[in-house]
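Trainee: here is a sequence with its predicted model. Questions after.
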Amino acid sequence: MTETPACPVPDDLPAPPPARRVARAQVRDGVVSDGVRAVPEETPVALTYNGTTHAVMMASPTDIADFALGFSLTEGIVAAAAEIESLDVIVAGDGIEARMWIAPEKVARLAARRRALAGPTGCGLCGVESLAEAVKPAARVTAARRFPAADILGAMAALAPAQVLNHETRAVHGAAYFEPGAGLVALAEDVGRHNALDKLVGKASRLGLNPAEGLLLLTSRVSIEMVQKACVLGTGVIAAVSAPTSLAIRTAEAAGITLCAVVRADGFEIFTHPERIARAGQPERATHVA
C-alpha cells in the first residue's frame, strides 16, 4: 500500500485543527463570567473505494490515513494493509476524503453489500443491512500471554496523561495499545469511540505491531462492535474504564477475549476468560446476563 503522508490539497486548504477555542459564559456559585473553552472539531470524513463513497463518518480530523486503513480492516473490506493499492487523504471545503483504490474483485464484493451512510458521532453499526450482520460472530482470538493485575492498572494510569486532545477538550475518546516493558506503544483519539479504535487498528497495522503481546485500552463503554473490532486487532485483553453491555460480554466470551472493565485506580472487574490475568486466588467467573 502506498500512503500520501501529507494531505494533497488542490485548493490549498489546510486540514481542520483537532480543537478550536470558543467563547462561552461560565456560571459558578451563582457568578457569571465570560471566557473561552477548547472544544473538539468534528469533521465529515468520506471513505471512498475506487471512486465510490462507501461511508461518511463524523470524526476528529486527525490520523485520517490510519482511520481509513483501520476502518477497511475492521469492516472486512480488506484483510491486510497491502490490499489497499493506494490511499490519499484530500482536504476539501466541506470535509476530508480518504481516497482508496483496491482490487476490482474486492470492489465487486463491496458493491454487493455496499452501505453509503452518514454516520453520527459514535455510531458503530449504521447502515448494517440485517440483524445477522449486526451480531455476526467475531474472529476467535488466540493470544496466550498472561498479565499481572498490576499491568492493567498501570496501563490505564498511563493512558489519561497521554491523551493530549482530551486533556485540552475533555470531550474525546481514546484507544491505546499497551505492551509491558514498552508502555503505550500506540494511541488514537477521536470524538467517536469507534473511530478511535479504528484509528488504533490502522496504526497497529501500519507499525507492524503484534497486539497479541499487549493490552487494548478503551476510555469508553464496551459494546459489541468494540469487541468485534478488538478481534480484528488481535489482542487477547480489553481493559475499559466503563462497563460492558451483556451482548459485548457474550461476544468476548465466544471470541476468547479477556474483558476487563470498570478499571479504577484500586482495581477492576473481569467478565470473561480470567485465565489471562495472573493473580492470587482464582474467583469464579462472572455470571453472564442472558
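Mentor: Arrived safely, thanks for sending.
Trainee: alpha carbons only for contacts and neighbour counts from here, please
Mentor: Fine.
Trainee: who's in contact with stretch 103-118?
Mentor: Here stretch 103-118 makes contact (CA atoms under 8 Å, 6 or more residues apart in numbering) with 49-50, 53-58, 77-78, 83-85, 126-129.
Trainee: among these, name the buried ones.
Mentor: Using 16 or more other CA atoms under 10 Å as the burial test, the contacts of stretch 103-118 include 49, 53-58, 77-78, 83-84, 126 as buried.
Trainee: okay, and the residue nearest the centre of the chain sits in which element?
Mentor: Using CA atoms, centre = their mean, the residue of the chain that lies closest to the mean C-alpha position is L197, 0.8 Å off. Using DSSP states H and E, L197 maps to helix 193-207.
Trainee: which strands and helices sit next to that helix?
Mentor: Other helices and strands packing on helix 193-207, by 3 or more CA pairs under 8 Å, 6 or more residues apart in numbering; DSSP states H and E, are helix 64-74, strand 173-179, strand 183-190, helix 224-233.
Trainee: got another one to weigh against that:
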Amino acid sequence: MTVPTTSYPFRRIAASGDISHVERELAEEVPIALEFNGIGYAVLMATPHDIEDLVAGFLLAERLQFAGDTVINVSLHRAEAGLVARATLPADRAGALLDRIRHRASDSSCGLCGIENLEQAMRPLPPVAAKCEAGNDAVFNALAELSRFQLLNARTGAVHAAALVDARGSIRIVREDVGRHNAFDKLIGAMRRTGAAWDGGFALLSSRCSFELVEKAALADCPMLVTISAPTRLAVERAAKAGLELRVLARPDALLASEY
C-alpha cells in the first residue's frame, strides 16, 4: 500500500552559503478522534493509515480489551479537521470505559493521559507468558533488514516503525507512524486482526525504550522488545517485573541485553 504524502518546497542552505531549491515529501499527521460506545474518548495525532490496526492496539494498551478478546469492528468517517474512528465495546467493558472516560483527556496514545493517580499509573503488568526463541543473530538480521520495510520513512524521514520479527530474524509485519506509540499500537492491532502470534519472535522498534512501550509490549504478551535507542530506568524496572526481555541500543555492531 502506498501512503499519500505531501510535497513541499524548501530552500536548501549549505554550510558554504550556497542556496538551492528542493521539494521534500512530508508525512501526513492528522487528528483522529476515537469514539467508543458513542462517547468521545481521545484524540490522537497520527499518520492516517492502518487506523483499524491503531484502534485494535490502542484498546489493548488502554486495558479496555484484553489479548484474548474478540477484535471489534471499527468504522471510519472523514471530518473537516481529520478522521473519526467509531467502535462499540461489549457490555462487560462498558463500566471500565465509563470509569476511564471520567478521568481522561488525551493527545497521545501513551496510555497514561487522564490516569487519576499514581497508583493507577503504576498498575501491575501481567506477567509475560510467551517465550522468545530468537538469538542475538536474529536481532542483528532484523536490524539489517528493517530499513527495506520502512517505505514511508524512506520517503519522508519522519516516521517510526514497529515490526513483528520471527525467531529466525525475518520481518513479518511492519507498521509506521509519526508517533512511536501509534506505530506499536498499529503493529499489535494488525497482529490481533490477522491472528498473527509472536511464535517465539519479538518486536523491533525504531525508537527509544520508554515506559509506555514496555507497557504495550507486556499487555500484548510480547516476549522480547528490541529498540534502537536507550531505555529509561523505569522501563527496565517494569520490564523486569513483567518478565519482558529487552534488547536496547540495538545497532548493526552491538546491542545491550537485559540480565534479569
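Mentor: Perfect, thanks for sending it. Given the structure is predicted, the values throughout are model-derived calculations rather than measurements.
Trainee: thinking again about what came up before, quick one: which of the buried ones among the contacts of stretch 103-118 of the first structure is nearest to P40 of the first structure?
Mentor: The nearest member of those to P40 of the first structure, counting by CA to CA, is M58 at 11.9 Å.
Trainee: so what does the closest one match up with in the second structure?
Mentor: In the second structure, the residue paired with M58 of the first structure according to TM-score structural alignment is M45.
Trainee: what sits against its match?
Mentor: M45 of the second structure makes contact with 29-32, 107-108, 179, according to CA under 8 Å, 6+ apart.
Trainee: what about it, which SS state?
Mentor: Classification of M45 of the second structure by DSSP: H, G, I helix; E, B strand; the rest coil places it in strand.
Trainee: go on, A111 of the first structure?
Mentor: helix.
Trainee: and the aligned partner of L159 of the first structure in the second structure, what does it touch?
Mentor: In the second structure, L159 of the first structure lines up with L146, judged by TM-score structural alignment. L146 of the second structure is in contact with 163, 171, counting by CA under 8 Å, 6+ apart.
Trainee: tell me the helix or strand right after the helix or strand containing L146 of the second structure.
Mentor: Secondary structure from DSSP H and E places L146 of the second structure in helix 136-149. With elements assigned by DSSP H and E, the helix or strand that comes after helix 136-149 of the second structure is helix 151-156.
Trainee: if we can go back for a sec, so which of the contacts of M45 of the second structure wins on neighbours?
Mentor: I32 (24 neighbours; other CA atoms under 10 Å).
Trainee: looks to me like A33 of the second structure is in a strand.
Mentor: Yes. A33 of the second structure forms part of a strand when assessed by three-state DSSP.
Trainee: check the gap between the counterpart of it in the first structure and E129 of the first structure for me.
Mentor: In the first structure, A33 of the second structure lines up with A46, judged by TM-score structural alignment. According to CA to CA, to the nearest Å, A46 of the first structure and E129 of the first structure sit 20 Å apart.
Trainee: ok, back up a step: so the helix or strand following the helix holding L197 of the first structure matches what in the second structure?
Mentor: Note on helix 193-207 of the first structure: by DSSP H and E, the next helix or strand toward the C-terminus is strand 215-218. The aligned range for strand 215-218 of the first structure in the second structure is 202-205, by TM-score structural alignment.
Trainee: give me the mean distance between that stretch and the first structure.
Mentor: Overlaying the first structure shows stretch 202-205 of the second structure at a mean distance of 0.6 Å from the equivalent residues (mean CA distance after the TM-score superposition for the first structure).
Trainee: and that stretch, how far from the chain's centre?
Mentor: Chain-centre distance of stretch 202-205 of the second structure: 10 Å, with CA atoms, centre = their mean, to the nearest Å.
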